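In: coordinates only, sequence not included:
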């Protein structure tokens, strides 16, 4: 399948660069190689506030590992693909229907993006135990594993609205940053993650 570029000129790349590392003391750091474009609400002129975060995360993943818009699907193309794959019933196209990690994984394969391997974590409290496994398969996200139980994940929040000028602006506003696993995730909620490989 082909995808039309879904970004504006001036899209920000590699927005984690320059971000101070969290934690204290020695830690093990896993970083992605390659480049990505940061996609967020409205970055292409479409007002998708309240429903587009899954699409924007998918677009960021599709831009990796080369940091180019080639192969990054527009929102309408994602909706059409999910209907065509019979993952969603007719009516998703042109709607404000959201998508999640499972749909993103299907679309990564459909649009020829990096290969995603879904991982279901039934309770946030179990996420800490998944970090070692995620660390060994890490590619599309970053994680910092510190001494003891201190563990962090890099979050690129797609909920940003507006026209950020540079990565420092995103970092200062908290749209891009390290989050401690023990406090950033609800211990009673479930999470679906995607582990990527190029």
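Out: Received the coordinates, thanks. What you are looking at is a predicted structure, and each value in this text was computed from that prediction instead of being measured.

In: could you use CA atoms for every contact and neighbour count after this?
Out: Fine.

In: tell me which stretches of this protein form helices.
Out: 53-63, 75-84, 101-110, 127-136, 167-173, 181-184 (DSSP state H).

In: which helices and strands does the third one pack with?
Out: Using 3 or more CA pairs under 8 Å, 6 or more residues apart in numbering; DSSP states H and E as the contact test, the elements touching helix 101-110 are helix 53-63, helix 75-84, strand 115-121, strand 191-197.

In: which among these is found nearest to residue 165?
Out: Closest approach to residue 165 among the helices and strands packed on helix 101-110 (CA to CA): helix 53-63, 17.4 Å.

In: one more to weigh against that first structure:
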């Protein structure tokens, strides 16, 4: 969808060698961006769509970014979900995102499990290595903190480490990158601000940007 904003994380800020970012272009999918009202449950689908747009721009394996309905159809066809899943408002997480990416693009994904937010510090090297080697967006979901989100970068600085979050929960007409960043829909989120009591699952597509 060409009307969606490209690369919403980009800014005039200059980053040091401790920053590791997504490579290549992607479009920002969020609640109701295609006219379909998915408020309250569609965040995983929207982050998946953002990742699919990155695949189309950067891997040479372009296919139409799937609608929420199409994503549900794929999961039912793979027998991951029952037929009753079609047309439902059931959310999806990192595992389902992994299945759909593999089906559409023949790209495997690595699932990284963090048993509680306090342990996100332990996977910083994994995230750094991912952005250095592949540069693809990461999907992140949790249980207590059940809202899915995209990770477009990592800043490694000891206890001050941060993740670059692209939040699909935005509702409204397309605005500028500056607006979305100012309002916090795109932000560097310190690890200490993630819920310590929630586990997190991350989906890391194992494909390199051709750029």
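Out: Ah, there it is. Predicted model, so just to flag it, every value in this text is computed and none were measured.

In: out of the helices and strands packed on helix 101-110 of structure 1, the one nearest residue 101 of structure 1 is which?
Out: That would be, of these and by CA to CA, strand 191-197, which comes in at 5.9 Å.

In: any idea how far the residue nearest the centre of structure 1 is from residue 41 of structure 1?
Out: By CA atoms, centre = their mean, structure 1 has its centre lying nearest to residue 57, at 3.8 Å. Between residue 57 of structure 1 and residue 41 of structure 1 the computed distance is 10 Å (CA to CA, to the nearest Å).

In: any residues in contact with both of these two?
Out: Both residue 57 of structure 1 and residue 41 are in contact with residue 158, where contact means CA atoms under 8 Å, 6 or more residues apart in numbering.

In: return the most buried member of the helices and strands packed on helix 101-110 of structure 1.
Out: A comparison of these by mean neighbour count, using mean count of other CA atoms under 10 Å, puts helix 53-63 on top with a mean of 25.

In: for the helices of structure 1, give me a markdown table that also has distance to residue 36 of structure 1.
Out: Converted to a markdown table, the helices of structure 1 look like this (distance: least, CA to CA, whole Å):
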| stretch | distance to residue 36 of structure 1 |
| --- | --- |
| helix 53-63 | 5 |
| helix 75-84 | 18 |
| helix 101-110 | 14 |
| helix 127-136 | 19 |
| helix 167-173 | 13 |
| helix 181-184 | 23 |
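
In: now the helices and strands packed on helix 101-110 of structure 1 as JSON lines including distance to residue 104 of structure 1?
Out: Formatted as JSON lines, those follow (distance: least, CA to CA, whole Å):
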{"stretch": "helix 53-63", "distance to residue 104 of structure 1": "6"}
{"stretch": "helix 75-84", "distance to residue 104 of structure 1": "9"}
{"stretch": "strand 115-121", "distance to residue 104 of structure 1": "8"}
{"stretch": "strand 191-197", "distance to residue 104 of structure 1": "9"}
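
In: which one of these lies nearest to residue 172 of structure 1?
Out: So among these, helix 53-63 is nearest, using CA to CA, at 20.1 Å.

In: what span of structure 2 lines up against the closest one?
Out: Taken onto structure 2 by TM-score structural alignment, helix 53-63 of structure 1 occupies residues 43-53 there.

In: superposed on structure 1, where does that stretch end up, distance-wise?
Out: By mean CA distance after the TM-score superposition for structure 1, the fitted stretch 43-53 of structure 2 averages 0.4 Å away from its aligned residues in structure 1.

In: before we move on, back to that, who wins for proximity to residue 32 of structure 1 among the helices and strands packed on helix 101-110 of structure 1?
Out: Nearest to residue 32 of structure 1 among those is strand 191-197 (10.0 Å), distances taken as CA to CA.

In: in structure 2, what residues pair with the closest one?
Out: Going by TM-score structural alignment: strand 191-197 of structure 1 matches residues 200-206.

In: and the contacts of the matching stretch?
Out: Contacts of stretch 200-206 of structure 2 (CA under 8 Å, 6+ apart): 93-95, 97-98, 101, 107-117, 130, 134, 136-143.

In: can you do 6 Å?
Out: For stretch 200-206 of structure 2, the surrounding residues in contact (CA atoms under 6 Å, 6 or more residues apart in numbering) are 94, 108-114, 138-142.

In: out of those residues, which is nearest to residue 13 of structure 2?
Out: Of all the contacts of stretch 200-206 of structure 2, residue 13 of structure 2 sits closest to residue 138, with 21.7 Å by CA to CA.

In: contacting residues for that closest one?
Out: By CA under 6 Å, 6+ apart, the contact set of residue 138 of structure 2 is 150, 151, 203, 204.

In: roughly how far apart are the third one and residue 157 of structure 2?
Out: When distances are taken as CA to CA, residue 203 of structure 2 and residue 157 of structure 2 turn out to be 23 Å apart.

In: before we move on, back to that, export the contacts of stretch 200-206 of structure 2 to CSV and append columns for distance to residue 170 of structure 2.
Out: Converted to CSV, these look like this (distance: CA to CA, whole Å):
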residue, distance to residue 170 of structure 2
94, 20
108, 29
109, 26
110, 27
111, 26
112, 26
113, 26
114, 26
138, 18
139, 16
140, 17
141, 17
142, 19
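
In: which two of these have the greatest separation?
Out: Top of the distance list for the contacts of stretch 200-206 of structure 2 (CA to CA): 108 and 142, 20.8 Å.
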